[in-house]
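Student: I need the structure of the sequence given here:
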Amino acid sequence: MSKLPLAQWIDAFVAWLNQFEGFFYAITNFLAAIVNAIQWVFDLLPIPLFIVVIVGGTWWVIRHSKRYGLLIFEFLGLLYIWNQGFWRDMTQTLTLVLTASLIAIIIGVPLGIWAAKSRTVAMIVKPLMDFMQTMPAFVYLIPAVAFFGIGMVPGVVASVIFAMPPTVRMTQLGIHQVSDELIEAADSFGATPWQKLFKVQLPLAKSTIMAGINQSMMLALSMVVIASMIGAMGLGTKVYFAVGRNDAGGGFAAGLAIVIVAIILDRVTQALNRNKV
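Tutor: Next comes the predicted model:
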């Protein structure tokens, strides 16, 4: 049986896309501007003030639940990152994760709503999300580098593709879970489709959507080490270099910093969902 020339087809498609170099250059500049703006804000704040802002913001989020153990963990964890000299690496990691998560939310939530409203869109989105979520993360690095070069921008692009599916899926699920009786009640009061969406469906689906956003943030963070292979700076670079040097201690120290960031992001987003801030 003759071999299907799939690799050649993909190469030909990539070569065809390269003619739109100006389009990808514009996207690169746009994403670089967002990344640089977020990083500029992080670099502007003195480290002690940054810690106060993060701990204070977390206290405001969890103030109703009074789970102050998170504040202690957060304070000690940030002090550890500072003490180990990983502070700027940590802010670079946060920049990548927040940028990728923001783009995943901006694209994923409307796409999930559209899929919930249209059976045709849902039939297209479902296999696409399956493909995006199951494809090995390393594979995304190839087109990211081909179209966007090396650095933070291709890392953001790869993270967005890898992290978006939970937001789309959970948004679609949340909209579907809204009771038909509530929809009929809104119709009986003469609500328009937009009013039903923003005043009935989205508020009731908020917990499910936030769960998807939480998972997207965690997936974006999981791409940090992988994205370091194409020049994305941050804590992942420390781990990647430690692997290359067989430096178990340095790799563990940087890996622990990533764990601290992951726990803080996870607990804060969960608290936002639980307290309906």
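Student: going by C-alpha atoms from here, please, whenever you check contacts or count neighbours.
Tutor: Noted.
Student: which helices and strands does the helix ranked longest in the chain pack with?
Tutor: Counting by DSSP state H, the longest helix found in the chain is helix 87-117. Applying 3 or more Cα pairs under 8 Å, 6 or more residues apart in numbering; DSSP states H and E, one finds that helix 87-117 contacts helix 21-44, helix 119-134, helix 152-176, helix 202-222, helix 224-227, helix 235-244, helix 248-275.
Student: what's the fifth one in contact with?
Tutor: Translated: helix 224-227. With contacts defined as Cα atoms under 8 Å, 6 or more residues apart in numbering, helix 224-227 is touched by 93, 96-97, 137-138, 141, 154-155, 158-159, 232, 234-237, 239-240.
Student: only the buried subset of those residues, as a ChimeraX command please.
Tutor: Applying 16 or more other Cα atoms under 10 Å to the contacts of helix 224-227 leaves a buried subset, and the ChimeraX line that selects it is:
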select :93,96,97,137,141,154,155,158,159,232,234,235,236,237,239,240
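Student: residue contacts, the closest residue to Ala271 other than its chain neighbours?
Tutor: Leaving aside its chain neighbours, Ala271 sits nearest to Ile62 (6.0 Å; criterion: Cα to Cα, 6 or more residues apart in numbering). Neighbouring residues of Ile62 by Cα under 8 Å, 6+ apart: Tyr68, Val268, Ala271, Leu272, Asn275.
Student: I'd like those residues as TSV, with neighbour count and distance to Ala211 appended.
Tutor: Output for these, formatted as TSV (neighbours: other Cα atoms under 10 Å; distance: Cα to Cα, whole Å):
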residue	neighbour count	distance to Ala211
Tyr68	13	22
Val268	18	12
Ala271	19	11
Leu272	16	10
Asn275	13	13
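Student: what is the nearest of these to Ile81?
Tutor: In terms of Cα to Cα, no member of the contacts of Ile62 lies closer to Ile81 than Val268, at 18.3 Å.
Student: measure the residue most central in space within the chain to Lys3 for me?
Tutor: By Cα atoms, centre = their mean, the chain has its centre lying nearest to Ser101, at 2.8 Å. Distance, Ser101 to Lys3, by Cα to Cα, to the nearest Å: 39 Å.
Student: sequence B follows; please return its structure for comparison with A:
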Amino acid sequence: GFALHQLWDGSLPVQDWINRGLDWLVLHFRPFFHALRGPVDALLGGVEAALQYPPTLVMVGLLSLIAWQLAGGALGLATLVSLLVVAMLGIWPEAMVTLSLVLTSLLFCVIIGLPLGIWLARSDRAQRIVRPVLDAMQTTPAFVYLVPVVMLFGIGNVPGVIVTIIFALPPLVRLTNLGIRQVRPDLVEAAKAYGASPWQLLTKVQLPLAMPSIMAGINQS
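Tutor: Coordinates of the predicted model:
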């Protein structure tokens, strides 16, 4: 027993393994992640410039009008009052930076989440594999993966976009998957009987009928 204790004290150097793994990842893949940073940064900068280019009052009116058209007069009025308060407090530029980060993250969530949700709806095996990953993405605190993301992408707004995508992506994937799976089988069979191709079945039947669930996923994201 004493000899075994001298060879191994019963502890595992997990911390050293993780540190070495991160060092190796940063050393070999940081150029790749910096290349990915370019398009994200360009899109984020474009959205931010578009939001800050119009005069403040014009932007307040435009955003309030969009809210009124999408959700009714009550939300439109609430948006108008809220944005006027933000402008009077002198934090309008900071608010537009935050809004651009949110909109950019949402755009990437839609680009990634819709195809992924469609794939999970078509494959039970893929759903079983990806579901634990989605659970971990939703339940893990953002600060846990913020540090590795900063190490790989550098300091700036891009790591914020990446972390937001990681946290906001699962609801859209789940509800897209759920919406397509809940499409009535008889409608799917009828479309197939009329000779619909898989693409036509998806775009003409499944996605339109699943749209309420998909929009709920976008709303949650």
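Student: now the TM-score, please.
Tutor: Here the TM-score for the pair of chains, by TM-score structural alignment, normalised by the length of structure 2, is 0.91; 212 aligned residues with a Cα RMSD of 1.4 Å.
Student: what lines up with the residue nearest to the centre of structure 1 in structure 2?
Tutor: Alignment note: Ser101 of structure 1 maps to Leu106 in structure 2; criterion TM-score structural alignment.
Student: again with Tyr68 of structure 1
Tutor: That one, Tyr68 of structure 1, aligns with Gly73 by TM-score structural alignment.
Student: what's the answer for Met152 of structure 1, then?
Tutor: Checking TM-score structural alignment: Met152 of structure 1 goes with Asn157.
Student: with Phe138 of structure 1 instead?
Tutor: Checking with TM-score structural alignment, Phe138 of structure 1 has Phe143 as its match.
Student: for that match, give its distance to Ile162 of structure 2.
Tutor: 12 Å.
Student: just the terminal-to-terminal distance for stretch 127-140 of structure 1.
Tutor: 17 Å.
Student: going by neighbour count, list what's buried in it.
Tutor: Quick answer for stretch 127-140 of structure 1 (16+ other Cα under 10 Å): Met129, Met132, Gln133, Ala137, Tyr140.
Student: and if you look at stretch 98-108 of structure 1?
Tutor: For stretch 98-108 of structure 1, the neighbour count (16+ other Cα under 10 Å) marks Leu98, Thr99, Ala100, Ser101, Leu102, Ile103, Ala104, Ile105, Gly108 as buried.
Student: mean distance, it to its aligned residues in structure 2?
Tutor: Superposed on structure 2, stretch 98-108 of structure 1 shows a mean distance of 0.9 Å to its aligned residues (mean Cα distance after the TM-score superposition for structure 1).
Student: leaving out the residues flanking it, which one is nearest to Leu182 of structure 1?
Tutor: Distances taken as Cα to Cα, 6+ apart place Val200 nearest to Leu182 of structure 1, at 7.7 Å, with adjacent residues excluded.
Student: name all residues that make contact with the counterpart of the one you found in structure 2.
Tutor: Taking TM-score structural alignment, the alignment pairs Val200 of structure 1 with Val205 from structure 2. For Val205 of structure 2, the contact set (Cα under 8 Å, 6+ apart) comprises Leu187, Val188, Ala191.
Student: do you know how far Val205 of structure 2 is from Ala190 of structure 2?
Tutor: For Val205 of structure 2, the distance to Ala190 of structure 2 - Cα to Cα - is 10 Å.
Student: repeat that for Ala74 of structure 2.
Tutor: Taking Cα to Cα, one finds Ala74 of structure 2 at 42 Å from Ala190 of structure 2.
Student: now swap in Leu89 of structure 2 and tell me
Tutor: 58 Å.
Student: now do the SS call for the match of Val200 of structure 1.
Tutor: Here Val205 of structure 2 is helix, with the state taken from DSSP: H, G, I helix; E, B strand; the rest coil.
Student: related to what we said a few turns ago, hang on, the match of Ser101 of structure 1 packs against Val163?
Tutor: No. Using Cα atoms under 8 Å, Leu106 of structure 2 makes no contact with Val163, being 11.8 Å away.
Student: tell me, how many residues neighbour Val41 of structure 1?
Tutor: Val41 of structure 1 is flanked by 11 other residues according to other Cα atoms under 10 Å.
Student: that one maps to what in structure 2?
Tutor: Using TM-score structural alignment, the equivalent of Val41 of structure 1 in structure 2 is Ala50.
Student: against Leu70 of structure 2, how distant is that match?
Tutor: Ala50 of structure 2 is 21 Å from Leu70 of structure 2, where distance means Cα to Cα.
Student: next: Cys109 of structure 2.
Tutor: 20 Å.
Student: check Leu22 of structure 2 too.
Tutor: Leu22 of structure 2 is 45 Å from Leu70 of structure 2, by Cα to Cα.
Student: neighbour count for these two, which is higher?
Tutor: Leu22 (15 against 11).
Student: need the contact list for the aligned residue in structure 1 for that one.
Tutor: If you follow Leu22 of structure 2 across to structure 1 using TM-score structural alignment, you land on Val14. With contact set as Cα under 8 Å, 6+ apart, Val14 of structure 1 has these partners: Pro143.
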